[in-house]
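# got a predicted model here, sequence first, then my questions.
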Amino acid sequence: MFDYWTKKGLVQVRKLDDSLAQAMQVSSSPEEWKSRGYKLLREGNYEMATMCFERAGDERGEKLSKAAGLKAAADRMHSSNPEMASVARRQAAEIFESIGKAEYAAECFYMLKEYDRAGRLYLQCGESAMERAGECFFLAGNYCSAAEVYAKGCHFSKCLSACTKGKLFDMGLHYIQYWKQHGTADQRCREMDTIEQEFLESCACHYYELNDRRAMMRYVRAFDSMSSVRTFLINLGCLDELLSLEVESGNFLEAAGIAKLKGELVLQADLLGKGGHFKEASLLILWFVFANSLWSNGSKGWPLKPFLQKEELLTKAKLLAKDVSDQFYEFVHTEAEILLNSQHNLFEIHQILDSSRRHSSIRGEMLSARKILDMHLHLNTSKYLWENDLVSDFCKDMIVNIFKFLARLEMQGVTEYREFGEFCLNYMGVKREFNNLNAIYFLMNSDAQWARDIPRKFIRREGSLVSVDVHQFVSAAQAYWRSELLSVGMHVLTNLEALYNLSVRNSLSLFCQSRSLIHIYDVAKSLLNCQFLSSQHSDIKALWKFTRLATECFYDCIYPRDWRESLKENMISLRRNESCRNLLKEAIFENVSSKNRLSYAQLGRITSMILGSGEMLCEPYEKKADGLEWNLSWKAFIEDLCRNVNEESYMQKLHEALVDTYYNANWRIRDYILPGCFLYMLERQLILLSYFQGYFLTTKSSFVEWLIYQEGHGSPSFESLMGNTPPSLTRNLKFIVDVVQHFLYNDNGMMDWIRAIENKVKVMKDYHALVVLRLVVIICLVYLNFGWCEKLLSDLLSRNYITKQLPRQFYDAIQKRRKYNFLNLNSNVVAEAFSKIGNPLVVVSLGKNCSRFLCPHAIFVDMKELMKQTLGAHSNQ
């Protein structure tokens, strides 16, 4: 076919150049045709070159140009038509070989993958082609010829590669000996040592594959150094042979390293001890015992469990520790006590915890804390000591630090949270080793529950060693700690909920109830906010359920109907606690961020919580208060509170909100404002109205609420308010009096109001009495602050349906100076009456002298002096 193609091409050329050919035939000699032919051949015009060689009668030139044309055609068709290209290349190779062009022929046969034939042709091309010939023989599998050719060409490395590939060990040794005798010093330095070592290793590997360890070791012992012996045997996993060699040589530390590679940790500890490394040996035993206490025999982890030789190993660890130092022995003894998992009481575990902290032992601290937590969680809720034993810290911070370590673990050179990282590795029975900066994580127990989530394809086994890469370890470890954190957290929350229900059921103090709710909120919120806890939908739902329990029930604890509860020292301290404030903020936010129309009941609770919280994050409330759009008065008031504007402004907005509630709301429905909320705002309004005279008199409960608010919002500039009585003061004060008067005279209406929010008869009666007392107290405060309402108060206290609701001691104290129809009240009388109900009178100076109100039963507070003391305390901190 290619002959046809060639002839056809020549015919076409003849037709095209016929006139030229005739002219040349007349005027050109054979030598000229031959010269033109080689010129055309060099230019790649193979058809014309062939024609010229024909005219010259040069058969060799004609074959050369024909072969070159075939080779060029093959090169062009190499990709598009490989089969035709191979045919053309073979024809070219045979023509090249027939005319003595060995190198060209060899190249074609090489392309045809006829390597042996190509190699023989390259041998005809002199020393420059020896390496090429050796390559062809190597590719042909003729390793003996390859080695000989490479040797002649002084290609040492390739020669021994051929010997290795062909298992020509004797031949290789022969060449090595020859080169040692005849090689130059430079060659010996640069190449021979490396070449010799590589060949010896290949021989050793050969016998290793034949499982002939004795023959293998003969070659290994001939290595150039002990270092190369160790590297070689470790890479092959021949650890038993290396271990024996190291022990024979007295290299106990190196032998311990081999035992480590074999995963024989107890043997490693023994060898470390023999080598005088007592501390490392003792710590290794503790590590082994710890991991096996958690993960042996299909265990799912915590709690610690016994296993064979556990006590024996811990005894050995303590004996080794004695050879280190007394301090180290104390540390190991403490760790052993924890790991033995003996029965300890709470006091003993606290002692172990303290000892662990002294020794900066994260493991000891974590395990002791977990044991303490377990004891609390398994304790009957009725046996809790409420003041001291509530547990909300369930090692979360330490677990979060483990997450932080794991999050950084895939970055090389991580140093942050290292101690927590070591604990995590220790806990999970993992040893981290580095191979060329690549971390490998070896598992003591690959059947450990936490490791079962790792896909089998990612688990590598090398003898008795099982390892995973950093990504798989991090993923599995995070999954375990995520599950552990959530499981323990939910267990804690369930117990806290049980404690709260018990406190409500047994009518325990509001402090107990409040503290339970704060703990519930803290735990649930910390879990929801934990960036490392990607909980499932059901888990998030459960956590939000606990959060809602806290936010929904907390208001009634912090703002009780009976002020005697709120005035207890522990409750005041609790109100100033950051966790309490956070829960109040959450409760406010839960209400304000509602997209539904807020009811008057919600507005009342929101306002009470804002006016009674020490600090607020106001911006979110303004942005999300969609439920306030329906009532402009309340919206303006809430916005003023959120923006923390001046007292005069929010006093007026508060008045407008109260007016709207009083005149426009239906107090006979359940969503009407609670009596306690409404009266709370009246009491605060009364304080605000009193600012302008430079002092105010109020009850201790109202003063504490106001003071807590001031702590977070900053005290006003009282001087700027004094003497600047706003024109609205009289109107606002009259509104308070009218409202109180209406409530007290309309007893049935008041009962309807209370009945709308409470359906228990006894509770309604008690609540009614508290509301009546609170209203009477407000009128007393109006009288003391502004001199109003003496006749009204006298009239109120002459009505039996009112006085029967008042505490007898209070009524008697207020009546003691009555003359005829006049009560003859003063601050001393009112202070004594207030003291009888456990809510003392407080006289507050805002800068103006109010000494005329001082009396034995009243509390005097100078706000300027109080602010100085507060600022001084903060500066000292």
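Structure's in. What do you need?
# could you use CA atoms for every contact and neighbour count after this?
OK.
# what helix or strand is the closest residue to residue 102 other than its chain neighbours on?
Spatial nearest neighbour of residue 102, excluding adjacent residues (C-alpha to C-alpha, 6 or more residues apart in numbering): residue 121 at 5.4 Å. Using DSSP states H and E, residue 121 sits within helix 115-123.
# hmm, who's touching that helix?
102-103, 105-110, 129-130, 132-137, 139-140, 142 (C-alpha atoms under 8 Å, 6 or more residues apart in numbering).
# please flag which of these sit within helices.
102-103, 105-110, 130, 132-137, 139 (DSSP state H).
# which of those residues ranks first by neighbour count?
Among the ones in helices among the contacts of helix 115-123, the one with the most neighbours (other C-alpha atoms under 10 Å) is residue 134, at 33 neighbours.
# would you map the strands across the chain?
430-435, 438-443, 460-462, 465-469, 695-699, 841-845, 859-862 (DSSP state E).
# helices of the stretch 451-600 of the chain, start to end?
470-505, 510-529, 537-558, 563-566, 569-575, 578-592, 600-611 (DSSP state H, counting those that start in this stretch).
# residue boundaries of the helices in the stretch 601-750 of the chain?
Using DSSP H, counting those that start in this stretch, helices in the stretch 601-750 of the chain cover 619-624, 632-643, 647-664, 675-690, 700-713, 718-721, 729-745, 747-757.
# report the buried residues of the fifth one.
For helix 700-713, the buried set under the neighbour-count rule, 16 or more other C-alpha atoms under 10 Å, comprises 700, 701, 702, 703, 704, 705, 706, 707, 708, 709, 710, 713.
# another structure for you, compare them:
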Amino acid sequence: MDVLHNLNTLYKFSIHKDFSEFCRVQPLLHIYEVSKFLLKFKCFNHGHGNLKTLERFYRQPIESVLHHVVPLDWKKSLAKEMVYQRITEAWQEIMKEAINENTKQKDRLTYGQIGRVVVMILGTDNVKDDLFLQVMTRFEDNKHWKDFIQSLRFYSAHETVRDYKVTFEMHPTCKLYQALRYTWSVNWIKDVDYISPSCFMYLVEQLLLLTSCLRGRLIYATKSSFTEWLICQNKFPLSDLSFKRDTRDVLDFIANFLREFVNDQNDFKTWIKKSKLDVDNYFPSLFLRSVVSMCLLHLSTGSREYLEILRSLLKNSYMTTQLPLEFRNVLQKGKKRMGFQVIAKAFKVIGNPLVIVKLQNSSSEIMCSDAVFVDLTTCKKRELVFETLFPSIVDSAGGETKTKASESKC
């Protein structure tokens, strides 16, 4: 028991001293492993007090893990060590337990629970079929989200779907769009436990990236959103990115959501409060993420309509003052053209570089020093793509010193 108390002290110390996300997660993983072992080990005769303490330690990492999947600051999710941690067996195990915790009750699941489960599934590598089936069973009362999980299960089971007659309506992108659209239509003010704005924004960001995948030859994404997509890559195989479809309805939904978020700030602050989140911390982060998504929406489509939404925002001094100063200045100086060079520079100053992904051989390579270029026509293995996103810089002594974004070396 002393080991668990010491690990918990170390965890609290890592938070107090603002250690890296990776350093914070390590004590949690050890707390989970030790407490699970002690609870299952029959040789120990646990008294009532010790049993309660063990159960509390066991639940602590399970209840905390979602905050490390969707951290408030995306710089934390971009730490190389944290990215690789999330594809380990230990991480997969604790995520599975967290999903179990959110789905084990017999009552109808709330939108908050559904949102947490979906985010954890998308943020977990190599989800097993039995877990998909378990979640689908618990989502029985919510057809749209059940259909989305079912589509993920199908794509996870087949490395490529070329031998199957798959329509857009069967694709996870369409299912996620339908589920989000339906969830957004719910009266969240009256809902007891509605999906949190951080979870909803995470899912919208993933929907935008998936839609970009289906549209053409290039993907425009942030480093954080593309990394998230890579982590759940077995659900959206790199070998199956040539599936084309008119996605105007999906894009309009994303645009309308983002526009509402930046225009109806009081409602969204109420939503944040209702989700028991700190408005002062969460709103600036979510506001910035919404503007970043607007930029990506413009780049991915080249639509003048979406560009005008972004320009309209940049003309509003009240809204722009809520953005980081340097980020705002870059966008305002380049708002007449608003090409990928301008947006890449803006993303770079907030520490979340623009990633330009080449999907087809016919796509031209784009040169931009402020962006990361990934060529999926030659770099098909996820491990190689990770190395492109997080290349190691080796010092003269041969030791790894730090990582940074760079052009693809695949």
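Thanks, I have the structure now. In this text the structure is predicted, and so the values were computed from the model without any measurement.
# any idea what the TM-score is?
The pair, once superposed, lands on a TM-score of 0.83 when counted by TM-score structural alignment, normalised by the length of structure 2; 371 aligned residues with a C-alpha RMSD of 2.6 Å.
# still on that earlier bit, out of the helices of the stretch 451-600 of structure 1, flag the one nearest residue 185 of structure 1.
helix 470-505 (46.7 Å; C-alpha to C-alpha).
# picking that back up, residue range in structure 2 corresponding to the helix holding residue 121 of structure 1, please.
Using TM-score structural alignment, helix 115-123 of structure 1 lines up with nothing in structure 2.
# repeat that for stretch 75-91 of structure 1.
Under TM-score structural alignment, there's no match for stretch 75-91 of structure 1.
# in that stretch, what counts as buried?
Buried-residue list, stretch 75-91 of structure 1, by 16+ other C-alpha under 10 Å: 75, 77, 85, 86, 87, 88, 89, 90, 91.
# about what we covered before: centre of the chain to the helix holding residue 121 of structure 1, how far?
65 Å (C-alpha atoms, centre = their mean, to the nearest Å).
# tell me how far the residue mapped onto residue 772 of structure 1 from structure 2 lies from residue 322 of structure 2.
Counting by TM-score structural alignment, residue 772 of structure 1 lines up with residue 287 in structure 2. Distance from residue 287 of structure 2 to residue 322 of structure 2, counting by C-alpha to C-alpha, to the nearest Å: 8 Å.
# of these two, which one has the most company?
Neighbours were counted for residue 287 of structure 2 and for residue 322 using other C-alpha under 10 Å; residue 287 has more, 20 against 14.
# once you drop chain neighbours, what's closest to that one?
residue 262 (6.6 Å).
# distance check, that neighbour against residue 222 of structure 2.
In terms of C-alpha to C-alpha, residue 262 of structure 2 sits 20 Å off from residue 222 of structure 2.
# of the two, which one has the most company?
Neighbours were counted for residue 262 of structure 2 and for residue 222 using other C-alpha under 10 Å; residue 222 has more, 25 against 17.
# need the contact list for residue 71 of structure 2.
By C-alpha under 8 Å, 6+ apart, the neighbours of residue 71 of structure 2 are residue 77.
# what's the match for it in structure 1?
Checking TM-score structural alignment: residue 71 of structure 2 goes with residue 560.
# got it, and residue 183 of structure 2?
Match for residue 183 of structure 2 (TM-score structural alignment): residue 661.
# could you measure from its match over to residue 860 of structure 1?
34 Å.
# picking that back up, for the match of residue 183 of structure 2, give me its contacts.
Here residue 661 of structure 1 is in contact with 600, 673 (criterion: C-alpha under 8 Å, 6+ apart).
# likewise for residue 324 of structure 2?
If you count contacts by C-alpha under 8 Å, 6+ apart, then residue 324 of structure 2 has residue 350 around it.
# check the gap between the closest residue to residue 418 of structure 1 other than its chain neighbours and residue 290 of structure 1 for me.
Of all residues not flanking residue 418 of structure 1 in the chain, residue 405 sits nearest, at 6.9 Å (C-alpha to C-alpha, 6+ apart). Going from residue 405 of structure 1 to residue 290 of structure 1 by C-alpha to C-alpha gives 20 Å.
# swap in residue 88 of structure 1?
Using C-alpha to C-alpha, residue 88 of structure 1 is found at 75 Å from residue 290 of structure 1.
# over to residue 55 of structure 1?
97 Å.
# equivalent analysis for residue 71 of structure 1, please.
Residue 71 of structure 1 is 74 Å from residue 290 of structure 1, by C-alpha to C-alpha.
# now residue 495 of structure 1
Applying C-alpha to C-alpha, the value for residue 495 of structure 1 to residue 290 of structure 1 is 29 Å.
# with residue 834 of structure 1 instead?
64 Å.
# need the nearest residue in space to the residue positioned nearest the centre of structure 1, chain neighbours excluded.
Nearest to the mean C-alpha position of structure 1, by C-alpha atoms, centre = their mean, lies residue 532 at 3.6 Å. Setting aside the residues directly before and after it, residue 532 of structure 1 is nearest to residue 403 in space (C-alpha to C-alpha, 6+ apart), at 6.6 Å.
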